[in-house]
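1. Dropping a prediction and its sequence here:
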Amino acid sequence: MTIETILKKKRTIMLVLLVLAVLVRVFFGVVKNDYHCDEGITLALTNGTWPVHVATDHRLVWMDMGELSHRMFDSRLERGKVDYDTLTEATARDVHPPLYYWLLFDARRIIGPSNHHLASITLNMLFFLVSCFFFIGIVSRIWKDTRILFLAFILFAFSSATISLTVYMRMYELLQMVCLGFLYSAVLVCFPDGDRKPLPVLITGIAGLMVFSFMGLMTQYYFLLFIVPVCVFAFFYLLITKRPAALLWSMLVVLAGLYVALRLFPPMIDHLTKSQRAGQSIANLTTKTTLSKLESIWMYIRLLSRNLVPLAVPVVAAGLAVFQQIRGRIEGNGSADESEKPGRNTVPFMILMVLIFLFTFTIISISAPYQTVRYFAAFIPAYALTFVSVILVLLRYRSALVLLAASAVLVFVYGVLPGNMNVFHEDYPVPEERSYLTDDIPLMIIGTPWGYTWKNMVPYLNIPHDKRVYVMEQESVNLYAIARESGSPVVYALVDDYLPETTEYEHISYYAFFHVYKVTVE
């Protein structure tokens, strides 16, 4: 069987890749045993116990972690004490809009409040499948060569970052979906590509721009960073191609979608201008030195290199492009044959994708409060398309396909290994050795009234359900007295690092946001 014959089985190959991508995500979900603090906020918020401390019956008493987890993450949802108004009020006090929480709330009610991990993965898997539809639609519209479709899809679907998003109980998988939906809609509007029925395609694209403008702003505010370069490109491209009607309607529906989101959830104005996250981002953009900004960008480049293509690949591509240009000038055939060119919209599409990459990646690298993969992971599909389009423009077609194939192999091999899963702990230290969380010795968690709302989520999610725990928030506490109540001769204590460090007890480790002490009962 020849390669050409195999490539003709486009739908079969695409289905195999899609099923494999789903199976890898299912496997990652099964083996996941480490959780980020924000995932605890997700569960508590959809249970109505965040951030107003509705649940107080899990504090000041020794109990199994399973019981504490149930009271914190499941109990109110089971009793029907949570509704959309509760979630909206809670998200108003947070830094994110409510759409993801509404959807997860429904998923948890359908699948079962205690099956929160399954509910989250199921919901995220649906988002991933819709993302695949948009991604395939974008690639198929720009390039007709099925080889490009397969290779681009592997770069997206098997990136360690995008796989990790599916098993991460946050809104970033939904953000990925709405960004791809917006991009697909923009591609339908900007690149008619000889459609037999151009008007229905144009209407579909314009309607999509409105729907995804609304959904995106209701999902995560990084969506605004994504649509700025898309809108700028579309504005000038539609002007240049003399399509004023498409431009006018596109502008109107995007503004309408954003306006409806703003009216539905007015607290987003304060989120974007007055919240702690907004203050951090503005300060980082305006007060960081140039050297500090460059260092942040370099750190993010390293993170991207580990989660998409290695940094060496673009370097090799640049060198190969220069070599081919020099060789072409010497041999007098500097350009490839028309039959070897990937598609007539490749160059304008590349410009669009480069704008998206430069704008989003630079702003996030400089403004983000932490250097973590999760802040750009939702944009990995767009970054993969940037890489593909740039390679196709820079290199001769056959060389480009070879380099893309090699990159796809690297991404696939790295991405499917469970050890490369992103748990997104980059913003706080988590040591490899943490037996104090998993052994049979009782554990005290001593927090602060402020840190309790988010710091405590790390141990809550990562302590086995059969371990005995005691939770309290107090600046001054006698750990010996609490330890005696446990009935154990030895007790561990996780003490919020906002509280003064003490030498009264044996300091054995530091975990996330907590000093870890060993308390021996006299």
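-> Arrived safely, thanks for sending.

2. C-alpha from now on. contacts and neighbour counts both.
-> OK.

3. Could you count how many residues lie near the residue lying closest to Ala92 once chain neighbours are set aside?
-> Nearest residue to Ala92, sequence neighbours excluded (CA to CA, 6 or more residues apart in numbering): Pro267, at 5.6 Å. The number of residues packed near Pro267 is 19, by other CA atoms under 10 Å.

4. Give me the three-state assignment for Thr502.
-> coil (DSSP: H, G, I helix; E, B strand; the rest coil).

5. this is the comparison structure:
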Amino acid sequence: MNQWRDEKKRAFLALLFILILQAGVMCWFGNRKQGYFIDEIYSFGLSNGYYKPFITSYGDKIFDQWADKTVIDDYMTVQKGERFAYGSVIYNQSQDVHPPLFYLLLHTVSSFFPGRYSKWFGIGINLVCFLISGGFLWLLGSRLMKCPWLGLVPVTIWGFSAGAVSYTIYIRMYMVMTLFTVLSGYLHERMEEEGQTWLKLLLIFVVTVCGLLTQYYFVIYAFFLSGVYFLWKLWKKAFKEAFLYAAVLFGGVGTAVLLFPSFITQITRKDEIVAQETRKNIGSIDTLITNLKSYGYGIHSDFLSGSFKAVPLILLLAAAAVAAAFFLGRQKKKEALGKSQELGGWLFLISCPAAVFIIASVAVVPSPRYICSLYPLLVLAGIWLLWRMTKHCLPAMRTAMVLFSVLFLCLSLSSYRHGFVQYLYRDEPVRLEEAKKYGNLPCLYVTNYRMAALTQDLRTLSCFKEFYVTNREGLATVDQILEGKEASRGILVTVDNNSFWGSGYDGEEVVRIISEKTGLRAVKCVFAQELSVTYLLEG
């Protein structure tokens, strides 16, 4: 017992060292992050816009009249008298497509810094969640593999991966969801091994509620995790425990709905594109294949540094370890298999891939961010399976674990070097500097008043002294709009040209209309983004 305690203490110190190194990596890449994805702009706006969930909520304060960066700051930052306005956050999220917990956290941090927004507000939240997730992943791995040192393997592989870094510096709810995903897995494993108690059921209830209030995809993971656990209890003929557990889980879902009634309306609403496309995707083989390909490429980039050569090397290493264990520890293998009556890592080997499959069948955007919360448990499940197949031969098992840790650490370092960490947007300062060069020129923003492209371009628009948002029909009076603005010096025109998320306007056609009405014939494309393109018109 004392030896186990000493081993656990030493392994815990090693864990702290690893987590400190990983935190340093996160901060280093966080410092290199120079811009924001559109969803990150939404994160700040939905958290801090005072009862205004979208920039379009400002109506006549931003549409069809000259506006400046004041309205943008009002949307993205907490203003005086609006600190800790949680009612506003709840309202904003009731108009969006996500539950409110992450936004409540971001608003809380923002409330300590009124009038400001910073990437570190969101990265700080994610970093705390990442470190706690790493700690519980170690505890879970240590329990599953009966060794505190082996628990460090999944922490090392996942925590240093490009995927973990990317979703820590990405200012969205995915690392918060990762925390509740790992916590739920840890609590279920403890309950499976130690037995159900009211305290454990209460903790699972709380984690389930928090997970559901963070991201709706959590319900898919929770469904399969709880389903495996429930069926296992039935198989063990623990019927009372199984149905008590089910009641607690359903109670958690009901509580989440009571706390955030928009839970139901967001999923069923017919006037929002994400909800519409999600329902449309159900049963679509094309969607399933597209998303699974995206997840495959994502995992390839997030863990393998985009190297296909790593796949056969990993398989060869695993096969060699299993073969060595088979030939060197055959008798112990029979004894070990005969004693195993635990659910163990099968809990995650079954539930996590099943969750990935269902998420792939409904997700609107083909992006691995929707499964990134499962990354730590998927890594753990793979390592646990290797451990289970080699544990009867300690030399083979220990050698394999060390080699896997070193291999994936090298792949992570390679992924840093080759640019597989996402959401850095290191080119954004160049675009903003380019915009500031024309900051004193009037800027026209042409959209059909949809919010996506406009939200994407808020940081760019804040570089201009004034900007005017109108639709294509409004260009009929462009000469009146520009009256008194010294348009002869030149104007900037940004066109919302994305047909799926935005207006789908033809940029060249819009510029031609403006050029004919203003006499500004010299046209140059200044820069383009995913949802828009910006032109300079001069005489």
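-> Looks like it arrived, so ask away. Quick caveat: nothing in here was measured; it's all calculated off a predicted structure.

6. List the TM-score for the superposed pair.
-> For these two chains in superposition, a TM-score of 0.83 is obtained (TM-score structural alignment, normalised by the length of structure 1); 497 aligned residues with a CA RMSD of 3.6 Å.

7. The residue nearest to Ala92 of structure 1 -> structure 2?
-> Using TM-score structural alignment, the partner of Pro267 of structure 1 in structure 2 is Ser262.

8. what separates Ala119 of structure 1 from Leu175 of structure 1, distance-wise?
-> Relative to Leu175 of structure 1, Ala119 of structure 1 is positioned 18 Å away (CA to CA, to the nearest Å).

9. Mind checking which of the two has more residues around it?
-> Leu175 (26 against 22).

10. ok, that one touching Gly216?
-> Yes - at 6.6 Å, Leu175 of structure 1 and Gly216 qualify as touching, with contact defined as CA atoms under 8 Å.

11. if I look at the two, which residues touch both of them?
-> Both Leu175 of structure 1 and Gly216 are in contact with Phe223, where contact means CA atoms under 8 Å, 6 or more residues apart in numbering.

12. For the longest helix seen in structure 2, which residues meet the burial criterion?
-> For structure 2, the helix reaching the highest residue count under DSSP state H is reported as helix 2-32. Of all the residues in helix 2-32 of structure 2, those buried under the rule 16 or more other CA atoms under 10 Å are 8, 11-12, 15, 18-19, 22-23, 25-27, 29-30.

13. List just the nearest of those to Gln341 of structure 2.
-> Lys8 (24.7 Å; CA to CA).

14. ok, the closest one to Leu152 of structure 2 distance?
-> 11 Å.

15. Likewise for Phe243 of structure 2?
-> 35 Å.

16. what do you get for Cys410 of structure 2?
-> Counting by CA to CA, the gap from Cys410 of structure 2 to Leu152 of structure 2 is 16 Å.

17. These two: who's more crowded?
-> Between Cys410 of structure 2 and Leu152, counting by other CA under 10 Å, Leu152 is the more crowded of the two (24 against 17).

18. for that one, what are its contacts?
-> Going by CA under 8 Å, 6+ apart, the list of residues near Leu152 of structure 2 reads 11, 15, 138, 141-142.

19. Which contacts among those does structure 1 share?
-> Contacts from those that recur in structure 1, judged by both residues aligned by TM-score structural alignment, their matches' CA atoms under 8 Å, are Leu15.

20. quick one: which of the contacts of Leu152 of structure 2 is nearest to Gly87 of structure 2?
-> For the contacts of Leu152 of structure 2, the nearest to Gly87 of structure 2 is Trp138 (37.0 Å; CA to CA).
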